[in-house]
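[1] Sequence first, predicted coordinates after that:
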Amino acid sequence: MSEIVSSPVVAPAGAPASRTKRRDIGLKRRYAAERRFRFYGISAIVIGIFFLFLLMYTVVSGGYTAFRQTMITLPIEFTEEIIDPNGERATNPNVLITANYPLLARNALAKELGVDADDRVAMRQVNAMISASARVQLRDLVQADPSIIGRTVDVAILAEANVDSAYKGQIDLAVDEGSRKISDRQVGWIEELSQKGVLAGHFNTGLFVNGASSRPEAAGVGVALIGSLYMMLTVLVLALPIGVAASIYLEEFAPKNRFTDLIEVNINNLAAVPSIVFGLLGLAVFIGFAGMPRSASLVGGLVLTLMTLPTIIIATRAALKAVPPSIRAAALGLGASRMQTIFHHVLPLAMPGILTGTIIGLAQALGETAPLILIGMVAFVAGYPTTPLQPATALPVQIYMWANEAERAFVERTSGAIIILLLFLLVMNVAAILLRRRFERRW
């Protein structure tokens, strides 16, 4: 921004000195006011950027560790005496489901550490280092390939949440042993296993594919991502055509009278209504009156559609207004009908603004939590929903639920999920900018 340089004012011949002095004082005050305004503007930008970086630093510093998970790679002996002692798996497949798989993992870790099996205290501490999700992991391996019984196979199993936190340096080991959830003996075992390469950090794919779990090391946002995807598809399929059609009618065809003015006022007011009100509406109409299932992605999508419609309508009407009247006049002058003028000429030129408004509305809907809580999407859902009518949750709701958990390890999971949500929002907003620049026409 170029500096404003004040030039000395030359008083005309015969002008009173007092008038010249007052004029100089007025100019100095005006230039000083402009400098203050520039300073205030730059200060506001600097403060905003500072708090933005502070927010991002807080989230990233607390959540980047969630993308790494501590694993223990052990030679697991799938002994028949533990899995199927009576040899019934050929006639009773349920034997492979109810077997004591955690015992296999505990014995393998105890053998790796050289712990005596008769030392019950030590064996309990060994067992506490392994995630309870090892039961499901080993069971799935045996069910997928029963021939594994009787063999020894190297398997990477999840470490327990406190072991994972200690390995990442998130637990202060300098405090007294009684004030932390991991003992000195377990700390020594972590160091020993780490030196052997048995215990190491791996990329946490479970964060993206696992569902809800009471064990933080096994919890993931997989179900929440599927639920959010179903809801965004519902919003896109319903809100975009309805919003664009309503905008075209109001802007191009509707007569200007008190009724249409009332509709415009209500649309503008709906855009400012708190999202929790739409949640109450969805609870009363879709669940209470229509009898649709609670916690379903379809219901969440319908609620978010109602909330997104005003944004899309306002953005679409603004895009239609931005098309010069000469386009309409030229098309009508060449013999095009009213419909042909709108759909062949005006609408394509307004498409950049329509797409931008739609993506911004979808990004806003993706981050909503309050209306989804009211329609029951805070349910504990561990399995993937195969249809929008099955119970599911959403990414912002999953963040809300993890933030209320008492386990320390859920703190990094919460920040990690926030990072994933911010990345999705960033991609959607960048897409809106690129689409606008790609299709934008300057007049």
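    Looks like it came in fine. In this text the structure is predicted, and so the values were computed from the model without any measurement.
[2] Going by C-alpha atoms from here, please, whenever you check contacts or count neighbours.
    Noted.
[3] residue boundaries of the helices in the stretch 151-300 of the chain?
    Using DSSP state H, counting those that start in this stretch, the helices of the stretch 151-300 of the chain run over residues 161-167, 184-196, 206-209, 222-248, 258-270, 275-282, 297-322.
[4] Which of those helices has the highest mean neighbour count?
    helix 297-322 (a mean of 24; mean count of other C-alpha atoms under 10 Å).
[5] Skip ahead from it and say which helix or strand is next.
    helix 325-333 (DSSP states H and E).
[6] got the buried residues for whatever helix or strand comes next after that following helix?
    Using DSSP H and E, the next helix or strand after helix 325-333 towards the C-terminus is helix 338-341. If you call a residue buried by 16 or more other C-alpha atoms under 10 Å, then helix 338-341 has these buried ones: T341.
[7] what residues are up against the nearest residue to L207 once chain neighbours are set aside?
    The shortest distance from L207 to any non-neighbouring residue, by C-alpha to C-alpha, 6 or more residues apart in numbering, is to G220 (4.0 Å). Neighbouring residues of G220 by C-alpha atoms under 8 Å, 6 or more residues apart in numbering: 206-213.
[8] for Q125, same thing?
    Counted by C-alpha under 8 Å, 6+ apart, Q125 has contacts Q186.
[9] For S228, see how far away it is.
    40 Å (C-alpha to C-alpha, to the nearest Å).
[10] Got another one to weigh against that:
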Amino acid sequence: MTNQTLNAIERLAQTKQERLNSKLKKRYAKEKRFKLFGIMSIVIGLSFLAVLIGTIFTAGFSTFFTTEIRLTVNYDAETLGVTDLNDTEQLLYADWGALLRNAIKERFPEVTGRSEKRKLYTLNSSVGEYFLKERLLANPELLNSSEQIWVLADDETDAFMKGQVDRDMPENERRFSDAQIAWIDQLVATGDIRKTFNTQFFTSGDSREPEQAGIRGAMIGSLYTLLVTLLLSFPIGIATAIYLEEFAPKNRLTEIIEVNINNLAAVPSIVFGLLGLAVFINLFHLPRSAPVVGGLVLTLMTLPTIIISSRSSIKAVPPSIREAALGLGASKMQMVLHHVLPLAMPGMLTGTIIGMAQALGETAPLLMIGMVAFIVDVPSTPFDPSTVLPVQVYLWSDLPERAFVAKTSGAIMVLLGFLATMNLFAVFLRKKFERRW
């Protein structure tokens, strides 16, 4: 072989190596760009999530605190128009609001004008008169005597104390007047106004007064709704999964059932609400806006999720477990109940908890069955009219008062807390009982 030929072969090999190196560089560059796009997507997604959560927490944190004013209240029988606290008719027509008005007038005796008095009376909440009524009925010895008590402030006073009202703005551009600001400053100077933990947010039902509105009714309604959903969806879902995976013959009918179960998992939730309205309310005449109906609707929506996750857990159990049980003389039912089901149960519970968390956050199907009504009373049974936390958020978000904006964000924080707890519990169960084969 001549030198010319060898040189040609070397040049050819060198050209091929250069082409290969060029292709490798392009491939490595593509891989780097792909990784970069992936990292950017994650960063952008986390940034939006952080902004969303930060906005909710910033707006809703103030909900967990409320403002109270200390007043000296004189339970004067003549002012009330009450001589006998056991007389129901006298209590019905008693002027409880006069006690509050007199108390705040005594605190600011320099206020004499009619318009100024009206502004003064708005410093404290009108719901304080119900508190005074309950206190006097619980302590009859207070009649015709005085005491110092803390009463709930109005929502505008509360907003000012939380820094949501700019005192430097012109008076005609804010709802809180200069006179009211001066009175608040006096109360601050004497220690007669304070911010305290808002227990009423967790112990009261809904109200048209923002400072009085709470989520107890919605929380109890959510509890009853989820209880009905769990009692129905868990056993039905588990039984369905066991039958389809272990006992059902593999024919066209079971294939159609499996396909429909998978399709139902992707059906919009409002469709289940329409079904519940048509069947449970119009056909079976169950009570409207009741947790039992909400639980039935959410059961239909949750079942596909529980069935699919349960079937996946059963499939994950090794065939050797089944074969060993059957080889030792166990029946097929004994094999399923005593061997397969205990091993698959952690995955089933995880799927059930995730399905229940999804049901807790649903709003659309419950709106269709009337759980959007304004409910003040806390439900005592699953058959009483009620609402749930997501619907309560929807109701408050539509109200014009500024204080309900914070209430909405506060309720969202509570709802997110429940959802996070349920998902963490599902992760805990999976990590604790999961077995790798």
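    Received the coordinates, thanks. Values in this document were obtained by computation on a predicted structure and should not be read as measured data.
[11] care to give me the TM-score?
    Once the chains are overlaid, their TM-score stands at 0.95 when taken by TM-score structural alignment, normalised by the length of the second structure; 429 aligned residues with a C-alpha RMSD of 1.4 Å.
[12] which two from the contacts of G220 of the first structure end up farthest apart in space?
    F208 and S213 (13.1 Å; C-alpha to C-alpha).
[13] Tell me which of the contacts of G220 of the first structure you also see in the second structure.
    Retained in the second structure (both residues aligned by TM-score structural alignment, their matches' C-alpha atoms under 8 Å) from the contacts of G220 of the first structure: 206-213.
[14] Could you give the number of residues near the aligned partner of F374 of the second structure in the first structure?
    The alignment partner of F374 of the second structure in the first structure, by TM-score structural alignment, is F380. Using other C-alpha atoms under 10 Å, F380 of the first structure has 16 neighbouring residues.
[15] And for the one 3 residues further on?
    Other residues near G383 of the first structure come to 13 when the count uses other C-alpha under 10 Å.
[16] Please apply the same query to N107 of the first structure.
    N107 of the first structure has 20 nearby residues by other C-alpha under 10 Å.
[17] Okay, it and N162 of the first structure: tell me how far apart.
    For N107 of the first structure relative to N162 of the first structure (C-alpha to C-alpha), the value is 20 Å.
[18] what residue of the first structure matches up with P390 of the second structure?
    So P390 of the second structure corresponds to P396, using TM-score structural alignment.
[19] In three-state terms, label its match for me.
    Using DSSP: H, G, I helix; E, B strand; the rest coil, the structure places P396 of the first structure in helix.
[20] right, and it touches G367 too?
    Yes. Counting by C-alpha atoms under 8 Å, P396 of the first structure touches G367, with 5.8 Å between them.
[21] which one of the two has more residues nearby?
    The residue with more neighbours, out of P396 of the first structure and G367, is P396; 23 against 17, by other C-alpha under 10 Å.
[22] circling back to that earlier point, overlap in contacts of P396 and G367 of the first structure?
    L421.
[23] Now the helix ranked longest in the first structure on the second structure. Mean distance?
    For the first structure, the helix with the greatest residue count under DSSP state H is helix 17-63. On superposition with the second structure, the mean distance recorded for helix 17-63 of the first structure (mean C-alpha distance after the TM-score superposition for the first structure) is 1.3 Å.
[24] could you point out which element follows that helix?
    strand 68-77.
[25] Does anything pack onto that next one? Which helices or strands?
    helix 101-113, strand 152-158, helix 161-167, strand 199-203 (3 or more C-alpha pairs under 8 Å, 6 or more residues apart in numbering; DSSP states H and E).
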